[in-house]
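J.: pasting the sequence and the predicted coordinates here, then a few questions.
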Amino acid sequence: MVMRTYPQLKALLDELYHRYSRPVFLSTSALGIPHRYSSLEDREIAAFVTASLAYGNVKQIHRSAETALKAMGESPARFVRQFNPTRDSARFQDVVHRFNSGVDLALLCHLLHQAIAAAGSLQAFFLKGYDPAHDDIKPALTSFVERMLSLDVSPFYPLGLLPAKAGVRFFFSSPAQGSACKRLNLFLRWMVRRGDAIDFGIWTEVSPAKLIVPLDTHVARIVRQLGLTTIKQPNWRMAKEVTERLRAFDPEDPVKYDFALCRLGVLKQPIPNLG
């Protein structure tokens, strides 16, 4: 690990941000999939489905997300708003993504349908647990997960009880259990960040300053090499520590560097030496 001063590390991070935070690199990210939609509502739902499946290699993620979204038709938002478990669940029968099945995707749509019906939009449902006074997004994300998993599941589990090992739970990891919550933090980054051509900035009532960096294996390895953390296990504690270090370089938008750092890993590029 090369030891860098604060000015050196800021110069490196800013260089990476400007080098990679351009639309040409969206094809190397799962984020390129929701970018194919023009409607903000469709982008939101496509982003949630895609982020939920964002584990494994990039090609596998793209293939599974595209299969799931194809099953939802031209408008993912309309599909979710009109979702009927009896009528629509079979559309996902061919979707298998590692240990998640089509049943998990159908139940995910059922949960999203209920959340939107109850609050008017997915952002409004999330905001019920959001307080701008909180230090970061952890309390809101914990509340969101708890409330999503408390919604009706009886069309899929007749007793109305979600089994402890139900595959849909994997889409809703919680910081309360210490998880890094990579996929939910990724979705939040896509929805909340604004100011460049990468993230959507649709959720305008959530501050980018409250976001936590989405830690995947690439980012976890690179931030350790950069000296942004000494924690070895990618968990919430590590994600929070890395975010706090990044906040020193941009307090209003600490996770802006995430896309660029992840490109280094995905594209198998070395950390540049700016001298």
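T.: Alright, I've got the coordinates. Numbers count the residues shown, from 1 in each chain.

J.: every contact and neighbour count from this point should use C-alpha atoms.
T.: Will do.

J.: I'd say W203 and Q123 touch.
T.: Yes - with contacts counted by C-alpha atoms under 8 Å, W203 reaches Q123, the gap being 6.4 Å.

J.: ok, the two, which is more surrounded?
T.: The neighbour count for W203 versus Q123, taken as other C-alpha atoms under 10 Å, is higher for W203 (21 against 18).

J.: next up, the contacts around that one.
T.: Q123, M191, V192 (C-alpha atoms under 8 Å, 6 or more residues apart in numbering).

J.: give me the subset of the residues you listed that lies in helices.
T.: Residues of the contacts of W203 located in helices (DSSP state H): Q123, M191, V192.

J.: neighbours of R221, just the number please.
T.: By other C-alpha under 10 Å, 17 other residues sit near R221.

J.: which among the contacts of W203 gets closest to H35?
T.: For the contacts of W203, the minimum distance to H35 (C-alpha to C-alpha) is 11.7 Å, reached by M191.

J.: how near is that closest one to L31?
T.: Taken as C-alpha to C-alpha, to the nearest Å, the spacing of M191 relative to L31 amounts to 11 Å.

J.: could you find the closest non-adjacent residue to V192?
T.: Closest residue in space to V192, ignoring its immediate chain neighbours: G201 at 4.5 Å, by C-alpha to C-alpha, 6 or more residues apart in numbering.

J.: ok, second structure coming up, stack it against the first:
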Amino acid sequence: MNFDELKEFLDEKAQLYNNLDFIESDPIQIPHRFSQKEDIEIAGFLAATMAWGNRKMIINKTSELMDRMGNSPYDFVMNYSENEFEKIESFKHRTLNSVDMDFYIRSLRNIYQNHGGLETVFSFLETDEDSLNAIENFRSIFLEIPHETRSQKHLSSPAKGSAAKRINMFLRWMVRKDNQGVDFGIWNSISPSQLVCPLDVHSGNVARHLGILTRKQSDWKAAMELHHKLKEFDPNDPTKYDYALFGLGVFEKFTK
């Protein structure tokens, strides 16, 4: 396919999968249960953090966590104390356990109390390349309170080469202005044009199959290569193509 044919193909697939039906089988349904900005942010961040493995299991375990938090994640975070730990004490999702979750909740409280909230600590600078700095700034603030070393592994670092797929997915949820009602678009301090497409096995394999990603490793360099290519198709909304790449890989088995 030439450029115009490929753009038309990807636009069609993005439109096909970027609709409300997508929510039913995706972890983004968790923050969609809430209306308050802070509830959406915290539920979204925790859902994205837990988004590895089977999607049904991810949804079930994140729903369990929301239940343990009284389905009021912001209130739970802001009022969290040692006495509240028993509510999450036995929680576990894959390698993430209650020790990690205790730290996550305390760190989120610190961010809202002392750093202006999640949107503020993620605010990008002037260029697309600053997306790495924005994530690293968030990561630095998130890790500033006492925690066990083991808890750091659940917080990806692009500076160490990670594609930071789950963080970029969370950012897409919060920032992207979506007229289909899937992504929230409740953050205005970051431009959708700066968003980096969440790169995982499915989107990476499809992108390579289409010839829009050449790097074999699914790391930060690959994520940025894909980002710049997708901006050629839509400079204002490059991450809409996450729907196309993901849908082609998961639902259509495009590379088989």
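T.: Okay, I see it. Just so it is clear, the structure is predicted and the values come from calculations on it, not from any experiment.

J.: can you find the partner of A46 of structure 1 in structure 2?
T.: Under the alignment defined by TM-score structural alignment, A46 of structure 1 is paired with A43 of structure 2.

J.: got the buried residues for the helix or strand harbouring that match?
T.: In this assignment (DSSP states H and E), A43 of structure 2 forms part of helix 37-49. Going by neighbour count (16 or more other C-alpha atoms under 10 Å), the buried part of helix 37-49 of structure 2 is E38, D39, I40, E41, I42, A43, G44, F45, L46, A47, A48, T49.

J.: quick one: end-to-end length of stretch 172-185 of structure 2, please.
T.: Using C-alpha to C-alpha, the end-to-end distance of stretch 172-185 of structure 2 comes to 8 Å.

J.: hmm, I typed the wrong one, I wanted stretch 51-58 of structure 1.
T.: When the termini of stretch 51-58 of structure 1 are compared using C-alpha to C-alpha, they are 12 Å apart.

J.: residues contacting that stretch, please?
T.: Residues lying outside stretch 51-58 of structure 1 but in contact with it, judged by C-alpha under 8 Å, 6+ apart, are 28-30, 61, 64-65, 97-98, 171, 183-184, 186-187.

J.: rebuild those residues as JSON lines, extending it with distance to L246 of structure 1, neighbour count and secondary structure.
T.: Conversion of the contacts of stretch 51-58 of structure 1 to JSON lines gives the following (distance: C-alpha to C-alpha, whole Å; neighbours: other C-alpha atoms under 10 Å; DSSP: H, G, I helix; E, B strand; the rest coil):
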{"residue": "T28", "distance to L246 of structure 1": "23", "neighbour count": "15", "secondary structure": "helix"}
{"residue": "S29", "distance to L246 of structure 1": "21", "neighbour count": "17", "secondary structure": "coil"}
{"residue": "A30", "distance to L246 of structure 1": "23", "neighbour count": "21", "secondary structure": "helix"}
{"residue": "I61", "distance to L246 of structure 1": "27", "neighbour count": "21", "secondary structure": "helix"}
{"residue": "S64", "distance to L246 of structure 1": "32", "neighbour count": "20", "secondary structure": "helix"}
{"residue": "A65", "distance to L246 of structure 1": "30", "neighbour count": "25", "secondary structure": "helix"}
{"residue": "H97", "distance to L246 of structure 1": "32", "neighbour count": "20", "secondary structure": "strand"}
{"residue": "R98", "distance to L246 of structure 1": "32", "neighbour count": "12", "secondary structure": "coil"}
{"residue": "F171", "distance to L246 of structure 1": "26", "neighbour count": "21", "secondary structure": "helix"}
{"residue": "R183", "distance to L246 of structure 1": "19", "neighbour count": "23", "secondary structure": "helix"}
{"residue": "L184", "distance to L246 of structure 1": "19", "neighbour count": "22", "secondary structure": "helix"}
{"residue": "L186", "distance to L246 of structure 1": "16", "neighbour count": "26", "secondary structure": "helix"}
{"residue": "F187", "distance to L246 of structure 1": "19", "neighbour count": "21", "secondary structure": "helix"}
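
J.: wait, which of those is closest to C109 of structure 1?
T.: Using C-alpha to C-alpha, F171 is the member of the contacts of stretch 51-58 of structure 1 that sits closest to C109 of structure 1, with 11.6 Å.

J.: nothing else from me, thank you.
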